[in-house]
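Visitor: got a structure for you, letters missing:
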């Protein structure tokens, strides 16, 4: 646990009692604060009270009397499309609103560091797609390299739930736009921006607000090194804002597809090969084509980001290459579930939007595509240019019939359920083809989250192939 500093004797309200909310309450208590907790769920409140915490309805009169701050969970809207009523009240009363990320950054460094030979560092990863894989890959490389490391944030543990860092340790955090937008303190040593594509637009009032939320990690965080994906205009703009010029190697530009050999420091992948360039010279190269845990151009971008981040931390290219080869990948992200009769079954349930689904569709040559769920704004019409590799689509969920109208002449079948989609795709697949779950939609019509959807696909496949 990371005890929160600077809260001794203060009343601190905590809204939302999920994983991060309870971890925050414990860390506040360890720092000497008096946490006042609330969640609309009676079950969540009961769990908190079982740990000895006081739950207080923050909408009752006088609830914020003497409260120094409100700490809110990331899933609770604080601005758009409209703020949660408790947050709105705190703002009206002038009570500072923060989140666990802000508390972490103001509490991470302690006087214990005075005895360390190497100060601990924090690497933060944000962007639209690839955050989790990049975060896990950085953590994996550091582990292989023998560096003490912990992983937290949007993946793994809550940030305040991790152990106090050791001498020379590196904490790797995956941060969403919800987290970066609200945190009152952001001071990473290395920050990574993977890419940007439309997502969560209701929470940020459009693309401009979404990009602005990501940008805070860099513009206000002031990292020593910035790793910026420049395959979209926003990344190019951000790199240009952060660098003093093209030779400024505090900014490491990364790309999957572009040759970036005219900058102070860059890492890019082309035709399956990763290359590192510094000041006009290539200094390292890695063949990514046969790395099983990193299939496709989108994963090659993740590899570039993780490579750049760990190079910025002083890890040697050969060590990084060895770690890439042993990386198993993450569940629900281009995960190989199994193989039967020359047909591979790939679980990419995390492909919940058009951009991530497009990347999955470009990763394999012949695809039996399981797609559908609760469609997002715009549906999947934008995927038309990427359907050349699709042999047939098997449509599931609430938006199945709408999606069928948006895929043009691509052969398709409306299956509605995962069970039928897996059975039909497996029955029709031929050797050399891939049965790919890449839904391009949210899961909430049939599943509580994308993980449960991916687990259902995995279970159906494994029952089928034995």
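Guide: Cool, the structure landed. None of these values were measured; they are calculated from a predicted model.

Visitor: all contacts plus neighbour counts: C-alpha atoms, from now on.
Guide: Will do.

Visitor: and the gap between residue 296 and residue 358?
Guide: 11 Å (C-alpha to C-alpha, to the nearest Å).

Visitor: cool, and residue 160?
Guide: For residue 160, the distance to residue 358 equals 35 Å [C-alpha to C-alpha].

Visitor: ok, the two, which is more surrounded?
Guide: Comparing residue 160 with residue 358 by other C-alpha atoms under 10 Å, the one with more neighbours is residue 160, at 29 against 21.

Visitor: comparison target, given below:
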């Protein structure tokens, strides 16, 4: 645990009692504060009380007396589409509102660092797609190279639940736009921006607000080195705002599918090969095509981002390449769960929006595509250019019929449930084809989260293959 600094003797309200909220309460208490816990969900309060916490109803005026700050969990809106009523009350009263990320950055460094040979460093990864894979990949490369590292944030543990970093440690954080938007302190050593596509727009008041939330990691954070994907206009803009000129190697530009020009430092993937260029010459090259844990162009972009971050930390190309080759991938993200009878079965349940589904559809051939769930604004019409490899679509969930209307003449079947979709796809798949779960929709109509959806798909595939044996 990382005790929060500068809060001794203060009453601090904690709103939201999920993983990060409870870790925040414990870290505040360890720092000498009096945390006042609350969640509008009775179930969350019951779980907190079972762990020994006392909940304080933030709807009561007396609870707010002498409260020094309100710490908000990521899922709770503070501005759009409208502020949570407790957040609004704090802001109207002039009470500072922050989150666990802000507390982490202001509390990480301690007096012990004065005696370290190598101060700990923080790598923070943001973007629309690929954040989790890039974060996990950086962490894997570091540990495979013998560098002590911890991973947290939007993946794994809450940031304040980490162990205080020791001499030479690296902390790798995945940060969502919800987390970067509200944090009052953002001071990573290396910041990574993977890409940008529409997502969470209601929470940020549109695309501009969404990008602005992610941009804070660079504009407010002032990292020593920035690794920025320049495949979208926003990335090009961010790179331009970050660098002092073409040769500024404090910025590492990354791209997928094209060669980058004569910049100070760049890493790009083209035709399955990763290349690193610095000061006008190539310094490293890796064939990514046979790395099973990183299939498809979107994962090649993730590899470029991880390569750039690890090079910024001082790792040698051979160390990074070894880490890439031993990376097994993350569950629910283009995860190969089985291969039998010449058919591959891939779980990409994390493909909850059109852009991430498009990347999955471009990574495989002969696709039996399982899609659907709780569709997002705009449906799946934007996927039409990426359906060339799809043999048939098996539609599930709330948006199955809406999605069917957008598929035109492409063969499809409304299955409604995962059970029916998997059974149909497995029965019809031929050698050389891929049964792919890439829903292009949220999971909340039928599952509590995308992980449970992916686990159900995996269980059904494994059960179906067992019956064949």
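Guide: Yes, it's here. Because the structure is a prediction, the values reported are computed rather than measured.

Visitor: can you pull the TM-score for these?
Guide: Remark: TM-score between the superposed chains equals 0.99 [TM-score structural alignment, normalised by the length of structure 1]; 466 aligned residues with a C-alpha RMSD of 0.7 Å.

Visitor: for residue 143 of structure 1, give its distance to residue 194 of structure 1.
Guide: Residue 143 of structure 1 is 22 Å from residue 194 of structure 1, by C-alpha to C-alpha.

Visitor: that should have said residue 451 of structure 1, apologies.
Guide: From residue 451 of structure 1 across to residue 194 of structure 1, the span is 22 Å (C-alpha to C-alpha).

Visitor: for those two, work out which one has more neighbours and name it.
Guide: residue 194 (28 against 16).

Visitor: do you know how far residue 438 of structure 1 is from residue 391 of structure 1?
Guide: 14 Å.

Visitor: the more surrounded of the two?
Guide: Taking other C-alpha under 10 Å, residue 438 of structure 1 and residue 391 do not tie; residue 438 has more neighbours (29 against 18).

Visitor: residue contacts, the more buried one?
Guide: Residues counted as contacts of residue 438 of structure 1 (C-alpha atoms under 8 Å, 6 or more residues apart in numbering) are 347, 348, 349, 350, 351, 352, 357, 360, 361, 369, 370, 371.

Visitor: if you set the cut-off to 10 Å instead, what comes out?
Guide: 332-334, 346-354, 356-361, 369-372, 454 (C-alpha atoms under 10 Å, 6 or more residues apart in numbering).

Visitor: doesn't residue 404 make contact with residue 375 of structure 2?
Guide: No. With contacts counted by C-alpha atoms under 10 Å, residue 375 of structure 2 stays clear of residue 404, the gap being 11.9 Å.

Visitor: give the residue from those two that has the larger number of neighbours.
Guide: Counted by other C-alpha under 10 Å, residue 375 of structure 2 and residue 404 do not tie: residue 375 has more neighbours, with 25 against 20.

Visitor: residues in contact with the closest residue to residue 444 of structure 2 other than its chain neighbours?
Guide: In this structure, residue 444 of structure 2 finds its nearest non-sequential neighbour in residue 374, 6.4 Å apart by C-alpha to C-alpha, 6 or more residues apart in numbering. Residues near residue 374 of structure 2 by C-alpha under 10 Å, 6+ apart: 352, 396-400, 439-446.

Visitor: buried subset of those residues?
Guide: 352, 396, 397, 398, 399, 400, 439, 440, 441, 442, 443, 446 (16 or more other C-alpha atoms under 10 Å).

Visitor: now the second one: closest residue in space, sequence neighbours ignored.
Guide: Across the structure, with C-alpha to C-alpha, 6+ apart as the measure, the residue nearest residue 396 of structure 2 apart from its sequence neighbours is residue 416 (3.9 Å).

Visitor: could you pull out the strands for the stretch 301-450 of structure 1?
Guide: All strands of the stretch 301-450 of structure 1, identified by DSSP state E, counting those that start in this stretch, fall at 335-340, 343-347, 367-372, 390-396, 412-416, 434-437.

Visitor: could I get the ones you listed as CSV with distance to residue 30 of structure 1?
Guide: Listed next are the strands of the stretch 301-450 of structure 1 as CSV, based on distance: least, C-alpha to C-alpha, whole Å:
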stretch, distance to residue 30 of structure 1
strand 335-340, 39
strand 343-347, 41
strand 367-372, 45
strand 390-396, 47
strand 412-416, 49
strand 434-437, 44
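
Visitor: give the buried residues for stretch 357-368 of structure 2.
Guide: So stretch 357-368 of structure 2, judged by 16+ other C-alpha under 10 Å, has buried residues 357, 358, 359, 360, 361, 362, 363, 364, 366, 367, 368.

Visitor: oh, I was asking about stretch 383-398 of structure 1
Guide: Neighbour counts over stretch 383-398 of structure 1 (16+ other C-alpha under 10 Å) mark 383, 387, 389, 390, 391, 392, 393, 394, 395, 396, 397, 398 as buried.

Visitor: number of nearby residues for the equivalent of residue 338 of structure 1 over in structure 2?
Guide: Under the alignment (TM-score structural alignment), residue 338 of structure 1 pairs with residue 338 in structure 2. Neighbourhood size, residue 338 of structure 2 [other C-alpha under 10 Å]: 15.

Visitor: now do residue 325 of structure 2
Guide: For residue 325 of structure 2, the neighbour count with other C-alpha under 10 Å is 17.

Visitor: repeat for residue 41 of structure 1
Guide: Neighbour number of residue 41 of structure 1 under other C-alpha under 10 Å is 10.

Visitor: quick one: contacts for it?
Guide: 16, 17.

Visitor: and it, what's its match in structure 2?
Guide: By TM-score structural alignment, residue 41 of structure 1 lines up with residue 41.

Visitor: distance of its match relative to residue 47 of structure 2?
Guide: Residue 41 of structure 2 sits 10 Å away from residue 47 of structure 2, going by C-alpha to C-alpha.
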